[in-house]
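Asks: Provided below for reference: sequence and predicted model.
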Amino acid sequence: MPMPEWNQDSLVWRFAMTDDGPDFHDTPGFEPPDPWLLAIAAVVRDLRCLRYGRDVQVHRLVWELAISDQYAVTIGWRGPGVGGFNLCHGVSMDAPYPQTAVWVAETTQGELTGYEFIQWPSRGRHILYPRLRQEGPVWVDPHTDTAVAAIGELCAQRAAWDALDRCQGG
């Protein structure tokens, strides 16, 4: 799906997220706020594991980040094998990393689950949910209310979820 054109009052960045950071395709001449880049990078790392359903070529997604004249952020992507999207829920460009990480994770999860029929993060039974806790932005098992991993560290902490499953007899 083609991405809509932004109005002239929006700042827009288009980039692929690589292991080395963003590979910018289009920018207004400067980088976006760090918390937003860090949040997208964390979610991209997590998108590499625990997806149940068809494949998403994470390395081929072109992310779009826009800041409106009201300072609200819109995120989206386009890429092969998965539909494009843009969403804005009034989150400010000045939001701190913990808030941006949870919002980017929730938005990505909602897009994949609701429109692409991909459960993420999941192994096909239940989905972890992004939450802001005292320890920061984390993925939570909704059945036990247990934090499984920090957002951005899901693949590295996958064993923690496996251990919880074994304890619960799953």
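Replies: Thanks, I have it. Numbering: from 1, shown residues only.
Asks: drop to CA atoms for contacts and neighbour counts, all remaining ones
Replies: OK.
Asks: need the single longest helix in the protein, by residues.
Replies: helix 97-116 (DSSP state H).
Asks: what is the subsequent helix or strand relative to that one?
Replies: Remark: after helix 97-116, the chain's next helix or strand is strand 129-133, criterion DSSP states H and E.
Asks: one more to weigh against that first structure:
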Amino acid sequence: MPLPDPWNRDSLVWRIPLAGGAAESDDNPGVDPPEAWVRALAAVALDLRCLRYGREVNVGRLVWDLAVDSEYFVSIGWQGARGVGGFSRGEGLTVDASFGEAAVWVADTVQSELAGYDFVQWPSRGRHLLLPRLLATNPAWVDPHGGRR
């Protein structure tokens, strides 16, 4: 079953700068975005400054798009800027996901998106990409060759 279109009229959509700042919305004034998801986006944005190798990708001016549709499914993305293409993706997580679940999903989504750019490895320690995992209830980057956090 295909997921609903996250950017349709029945969605609440917020724009949140990756560099930090308040969420903005033209369509849903007075409705705050889900806190766990805002924290997850902020955590991944902070991690984007670390352990990125390869071609320079300037993510500082990007703005997150966070959408919650009428069935409470969440989608994220960003609009393209300065050599970074835009994307949007929703994979079945709902607004009530925990911070840890949201952070791991956001990290995996962004890692997959950046893998589409020539020679971008994020996050990486040497030859291996670290993988986002949920350990107990906390998100963490894990080396797949040895399991080290």
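Replies: That came through fine. Owing to the predicted nature of the structure, the values given are computational and were not obtained by experimental measurement.
Asks: now do the longest helix of structure 1: which elements does it pack against?
Replies: In terms of contacts (3 or more CA pairs under 8 Å, 6 or more residues apart in numbering; DSSP states H and E), helix 97-116 of structure 1 is packed against helix 34-47, strand 82-92, strand 129-133, strand 136-141.
Asks: could I get the ones you listed as JSON lines with distance to Glu5 of structure 1 and mean neighbour count?
Replies: Formatted as JSON lines, these follow (distance: least, CA to CA, whole Å; neighbours: other CA atoms under 10 Å):
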{"stretch": "helix 34-47", "distance to Glu5 of structure 1": "21", "mean neighbour count": "21"}
{"stretch": "strand 82-92", "distance to Glu5 of structure 1": "11", "mean neighbour count": "16"}
{"stretch": "strand 129-133", "distance to Glu5 of structure 1": "30", "mean neighbour count": "19"}
{"stretch": "strand 136-141", "distance to Glu5 of structure 1": "32", "mean neighbour count": "22"}
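Asks: of these, which approaches Gln109 of structure 1 most closely?
Replies: For these, the distance to Gln109 of structure 1 is smallest for strand 129-133, at 8.5 Å, taking CA to CA.
Asks: average gap between that closest one and structure 2?
Replies: Compared with structure 2 after fitting, strand 129-133 of structure 1 deviates on average by 0.4 Å (mean CA distance after the TM-score superposition for structure 1).
Asks: tell me the counterpart of Leu128 of structure 1 in structure 2.
Replies: Using TM-score structural alignment, the partner of Leu128 of structure 1 in structure 2 is Leu130.
Asks: state the number of residues packed around its match.
Replies: 23 (other CA atoms under 10 Å).
Asks: who's in contact with the most centrally placed residue in structure 2?
Replies: With distances taken as CA atoms, centre = their mean, the residue of structure 2 nearest its centroid is Val106 (3.3 Å). For Val106 of structure 2, the contact set (CA atoms under 8 Å, 6 or more residues apart in numbering) comprises 40-41, 44, 76.
Asks: again, only this time at 6 Å
Replies: Listed by CA atoms under 6 Å, 6 or more residues apart in numbering, Val106 of structure 2 has no contact partners.
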